[in-house]
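Novice: dropping the sequence and predicted coords here.
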Amino acid sequence: MEKRIIGMAAFTVAGAAISAFTVLLSMLLFQQSTYIYVGIIAAALLIFGNVLISGAFQRLSTTMKIVLPLLLFVLPLAGYGGYEAYIDHIEIENAEVDLTAYEPFRKETKAVRLEQPSSFTLKENLPELDGATALYPVYSAFVRAVYPENEYPHDNTLDSEVAVSKTPGAYNRLAAQNVDMIFAAGPSEKQESKLRPEMEQTAIGKEAFVFFVHDSNPVQSLTVEELRGIYSGDITNWEEVGGKNQEIIAFQRPDGSGSQTGLQKMMDGKKIMDPPSDHRVSGMGGVIEKASSYRNHRNAIGFSYRYFSTQMKENNNIKLLKVNDVPPDVPSIKNDEYPLSSEFYAITNGTDNPNVPPFIDWILSEEGQTIIEKTGYVPLGEN
């Protein structure tokens, strides 16, 4: 009996030391939650080993010999995995912006307005509009200035002339000619292949494609080549670009989303690495939450557009990186100094609505450009 007690004590001390070292190593080398799984397995092994040394396992019934490993290993691991999945779900559900606040004629709407009534208005045959989440505040303000006052629920593509299907949905609706015009970044190659030869995209404003990290990350600036290296998988540790010795967690968006298309264009033909499924986030707000949340990854990097990340989904736990030492601010976008500045567009696909051409002309006029500027984007012709 004494030998078993001594054996159990020695096993516990040695096992605890090895487990502590393993947990610490996993905290340094892997994603933030990996050490918890390692800790669960280590604790289960300690308990199971002591049960074996004590001889208690041999006295268990056949059923209990099967049940005990399940209780020690499977249930804790499955339970924590389920908890993580639930928290991820809650985070993403809470991450996206409530676009209802930007609906054009809603009381106390966030959509901006002109100081004077618009010189161009529509009363009937209203163009059907759709677009990207980040551009909804802009085209909602266009509607507020030009369309008759009415309810235009952003989430009702059947009954509303002004909806938000996000970039992939908006391009799908445009390709099917279910809308007259969308507001988005330029199409991906796949999206463009589905549009008619009559497709036209008219640049209406300028914006910056931005990368962000947790505020505690010491890295302040990356070059375009370094960004390409990170998203191709050639650069995997922050130490390689002047940061801490930590793995880089590079989040992405689904193919066809406006920001993922922006990433593809930034890569300039260089192959983007395939991310793990939990590193591909459906919404831009979700990417910001992933990069900013303590629960997730302080060694993460994500991407979005400047206006969305600073105005629509403001988060003090992230910081926008400079690119080639140039900050993504309004002056650098105006002067084309920020290397990832780009235009955004009003895009049509062979619409026969006669009100669309004069509407686009008005958007390009001083009044339309004023709305773009008041919303927080950069108007054209500001060099």
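Specialist: In hand now; what should we look at?

Novice: all contacts plus neighbour counts: C-alpha atoms, from now on.
Specialist: OK.

Novice: in what helix or strand does residue 301 lie?
Specialist: strand 300-305 (DSSP states H and E).

Novice: so how far is the lengthiest strand in the chain off the chain centroid?
Specialist: Longest strand in the chain by number of residues (criterion: DSSP state E): strand 199-214. Taking Cα atoms, centre = their mean, to the nearest Å, one finds strand 199-214 lying 15 Å from the centre of the chain it belongs to.

Novice: also this one, for the comparison:
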Amino acid sequence: MKKKLVILITAASLLLSACNDGKVKVDPAESTKPSSAQTEVTPVKVEKPKFTKDTYPKLDGSTATIPLSEAAASDILGISKEDSQKFIKHNTTHNAYVNLINKKVDIIFVTEPSEEELKLAKDAKVELEVIPVVNEGFVFLVNTKNPINSLTIKQIQDIYQGKIKNWKEVGGTDSEIIPYQREANSGSQTGMEKTVMKGLKMVDAPKTIVTGMEGLIESIAKYDNSERALGYSYFYYAKTMYNKDTIKFIGVDGIVPDNSTISSGKYPFTTSYYAVLRKSEPKDSSSRKLLDWMLSEDGQKLAEKTGYVPLKVR
């Protein structure tokens, strides 16, 4: 039996359930905090759903999960990669959550919900299920000119609280740190706030907020003063979708993110990409059939083939 991690968002409270032999309730105050532990599944064989383009689930998602959605559609529908790229449309993380809450789509592939998105669901009296589909790493990036190869968790937190402002304070050159941020409710910004800062207030940074994942990477990759820059993203996107030869991943507490350290859970900022549905979605709906297949042995193999880190196998 597959093990699913499910977050149920209700108007009254947030309950985190781990579905296996029973259900385990977690303090609602802890339910929105991501865990660095790897999600595990027992791989099972699930029959590939039989969809046409007309019966395929209405879906949406983040930029970084576009290849995952395209690969699934290509495999299930038996269409080419080019056709799947035309068929699949993602509107970025926040817009995907809004579309799901407003019942314009039935399933989305995203990072975890922000506090504003949780409130939108609560206000709309929509109950959500948030289920990991692949593992992922939240990563930090610098320009290749920067001699720094690793920072501690506390150093990162101090930089983004404005307590550390010069690279020499963390073993680098005597130069100002330019700590880039993403816009509110972007998947990267929510990940930073929840996975890294964990309630610590980030410094107000109107001049260093960058719109779009590619915009942040470009700010670090360019040559003009970029050796002073620090930024963050998700491992898959920065490694596979928007790789630049002038940026490098830095370690956290000495552990550099890669498929191995993320898969094993050794990398400190390990997280997931999630499938999110409305809890009211029928058990035999096309969305649940798609999700069941993506969590199956074949679905996880496809995710790995596409470059994602599959859920840890028990």
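Specialist: That came through, no problem. Keep in mind that what you see is a predicted model, and the values were worked out from it rather than measured.

Novice: for the equivalent of residue 95 of structure 2 over in structure 1, helix, strand, or coil?
Specialist: When structure 1 is aligned by TM-score structural alignment, residue 95 of structure 2 is paired with residue 169. Residue 169 of structure 1 carries the three-state label helix when classified by DSSP: H, G, I helix; E, B strand; the rest coil.

Novice: likewise residue 244 of structure 2?
Specialist: Per three-state DSSP, residue 244 of structure 2 ends up coil.

Novice: who are the contact partners of the closest residue in space to residue 36 of structure 1 that isn't next to it in sequence?
Specialist: Excluding the flanking residues, the one nearest residue 36 of structure 1 by Cα to Cα, 6 or more residues apart in numbering is residue 23, at 7.7 Å. By Cα atoms under 8 Å, 6 or more residues apart in numbering, residue 23 of structure 1 lies in contact with 35, 36, 38, 39.

Novice: look up how far residue 289 of structure 1 lies from residue 296 of structure 1.
Specialist: Distance of residue 296 of structure 1 to residue 289 of structure 1, computed by Cα to Cα, to the nearest Å: 9 Å.

Novice: more crowded one of the two?
Specialist: Counting neighbours by other Cα atoms under 10 Å for residue 296 of structure 1 and for residue 289 shows that residue 289 has the greater number, 25 against 15.

Novice: flag every buried residue along stretch 125-142 of structure 1.
Specialist: 126-142 (16 or more other Cα atoms under 10 Å).

Novice: helices - which of these land there?
Specialist: Assigned to helices by DSSP state H, the following of the buried residues of stretch 125-142 of structure 1 qualify: 136, 137, 138, 139, 140, 141, 142.

Novice: tell me the residues of structure 2 aligned with the helix or strand just after the longest strand of structure 1.
Specialist: Sequence-wise, the next helix or strand downstream of strand 199-214 of structure 1 (DSSP H and E) is strand 221-222. With TM-score structural alignment applied, strand 221-222 of structure 1 matches the range 150-151 in structure 2.

Novice: how much does the matching stretch stray from structure 1?
Specialist: On superposition with structure 1, the mean distance recorded for stretch 150-151 of structure 2 (mean Cα distance after the TM-score superposition for structure 1) is 0.4 Å.

Novice: hey, where'd the strands end up in the stretch 51-200 of structure 1?
Specialist: Here the stretch 51-200 of structure 1 has its strands, by DSSP state E, counting those that start in this stretch, at 129-131, 181-184, 199-214.

Novice: packing partners of the last one?
Specialist: So the one you mean is strand 199-214 of structure 1. helix 284-292, strand 300-305, helix 306-307, strand 318-320, helix 330-334, strand 341-349, helix 366-375 (3 or more Cα pairs under 8 Å, 6 or more residues apart in numbering; DSSP states H and E).

Novice: compared with structure 2, how much does it deviate?
Specialist: Mean deviation for strand 199-214 of structure 1: 0.6 Å (mean Cα distance after the TM-score superposition for structure 1).

Novice: over to the first one?
Specialist: Average distance between strand 129-131 of structure 1 and its aligned residues in structure 2, after superposition and using mean Cα distance after the TM-score superposition for structure 1, equals 0.7 Å.

Novice: just list what that strand packs against, helices and strands only.
Specialist: Against strand 129-131 of structure 1 (3+ Cα pairs under 8 Å, 6+ apart) you get helix 166-175, strand 181-184.

Novice: done for today, thanks.
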